[in-house]
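Student: Sequence first, predicted coordinates after that:
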Amino acid sequence: MLKFTPDHEWLKLDGDVATIGITIHAAEQLGDLVFVELPEVGAELTKDGNAATVESVKAASDVYCPLDGEVTEVNQAIVDDPAVVNSDPQGAGWFFKLKLKNPSDADGLLDESAYKDLIG
């Protein structure tokens, strides 16, 4: 099940673990990424806190954590080749996996229909 945030992050939920990245819309708005900085495995992140940083030829942007949890895995492939985020933002371009403190909190996020309405 995919969920979205108003800040253009997506989550794919699998039990109490969420795979998190930026949306296709966000990748298109940023343009070609040249740098990605990810959180450390084991880091405790809080909802709406800064989780990662991306830099494109246009600007640097923060990626926010959609829910509280602990980072269990990061995608080193996008650090090595940030263009993967541009080519497949909601697939191979995922950023990190988060073990959620309260998986039910995801119910408060946007579904795909609501996100599409948001970006219009």
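Tutor: Yes, it's here. Numbering: from 1, shown residues only.
Student: alpha carbons only for contacts and neighbour counts from here, please
Tutor: OK.
Student: So which residues of this structure form strands?
Tutor: 2-4, 9-14, 17-22, 33-37, 44-45, 50-56, 60-64, 69-74, 96-100 (DSSP state E).
Student: In addition, the following structure is provided for comparison:
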Amino acid sequence: MRKFAKTHEWFDTETYKVGISEYAQEQLGDVVFVDLPPVGKEVKKGEVILSIESVKAAGDVYAPVSGKIVEVNEKLNANPELINQDPYGEGWIVKIEPSNPSEIDELLTEEEYKAQL
């Protein structure tokens, strides 16, 4: 199940994948670079975990939950445009193993997220 942060990140509760929403990638425009964090990095909910650069702007991606980054999407090094082409699939960015699973309950459902846009 996909849940959303108010800051436009999504979190898959089954695979622990994190990415940015369709809306966020549309606002950024064509993504040209993703500054992937190191695997093993501990993150806190709400803190910046990486930056994304597009032809229009640069934007930060925030941790939707606290935990440890257990995987990064290496495909983005050569193909950052995957974020635009498939934000909920091949364009995932990192996997975060949650350290506080109750934070997942604080995230928005897709309907709640769309209502706040």
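Tutor: Yes, it's here. Nothing here was measured: the structure is a model prediction, and the numbers come from that model.
Student: re earlier: between the strands of the first structure, which gets nearest to residue 110 of the first structure?
Tutor: strand 2-4 (4.9 Å; CA to CA).
Student: Residue 16 of the second structure versus the equivalent of residue 104 of the first structure over in the second structure, what's the distance?
Tutor: Matched across to the second structure, residue 104 of the first structure falls on residue 102, judged by TM-score structural alignment. Going from residue 102 of the second structure to residue 16 of the second structure by CA to CA, to the nearest Å gives 14 Å.
Student: quick revisit: would you turn the strands of the first structure into JSON lines with distance to residue 113 of the first structure and mean neighbour count?
Tutor: Listed next are those as JSON lines, based on distance: least, CA to CA, whole Å; neighbours: other CA atoms under 10 Å:
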{"stretch": "strand 2-4", "distance to residue 113 of the first structure": "10", "mean neighbour count": "21"}
{"stretch": "strand 9-14", "distance to residue 113 of the first structure": "13", "mean neighbour count": "20"}
{"stretch": "strand 17-22", "distance to residue 113 of the first structure": "17", "mean neighbour count": "24"}
{"stretch": "strand 33-37", "distance to residue 113 of the first structure": "27", "mean neighbour count": "19"}
{"stretch": "strand 44-45", "distance to residue 113 of the first structure": "27", "mean neighbour count": "19"}
{"stretch": "strand 50-56", "distance to residue 113 of the first structure": "25", "mean neighbour count": "18"}
{"stretch": "strand 60-64", "distance to residue 113 of the first structure": "21", "mean neighbour count": "17"}
{"stretch": "strand 69-74", "distance to residue 113 of the first structure": "25", "mean neighbour count": "20"}
{"stretch": "strand 96-100", "distance to residue 113 of the first structure": "23", "mean neighbour count": "23"}
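Student: Give me the number of neighbouring residues for the match of residue 104 of the first structure.
Tutor: By the criterion of other CA atoms under 10 Å, residue 102 of the second structure has 10 neighbours.
Student: what residues are up against the residue nearest in space to the middle of the second structure?
Tutor: The residue lying closest to the centre of the second structure (CA atoms, centre = their mean) is residue 19, at 2.6 Å. Residues near residue 19 of the second structure by CA atoms under 8 Å, 6 or more residues apart in numbering: 9-11, 83, 87-88, 91-94.
Student: First-to-last residue distance for stretch 69-83 of the second structure?
Tutor: Per CA to CA, the first residue of stretch 69-83 of the second structure is 18 Å away from its last.
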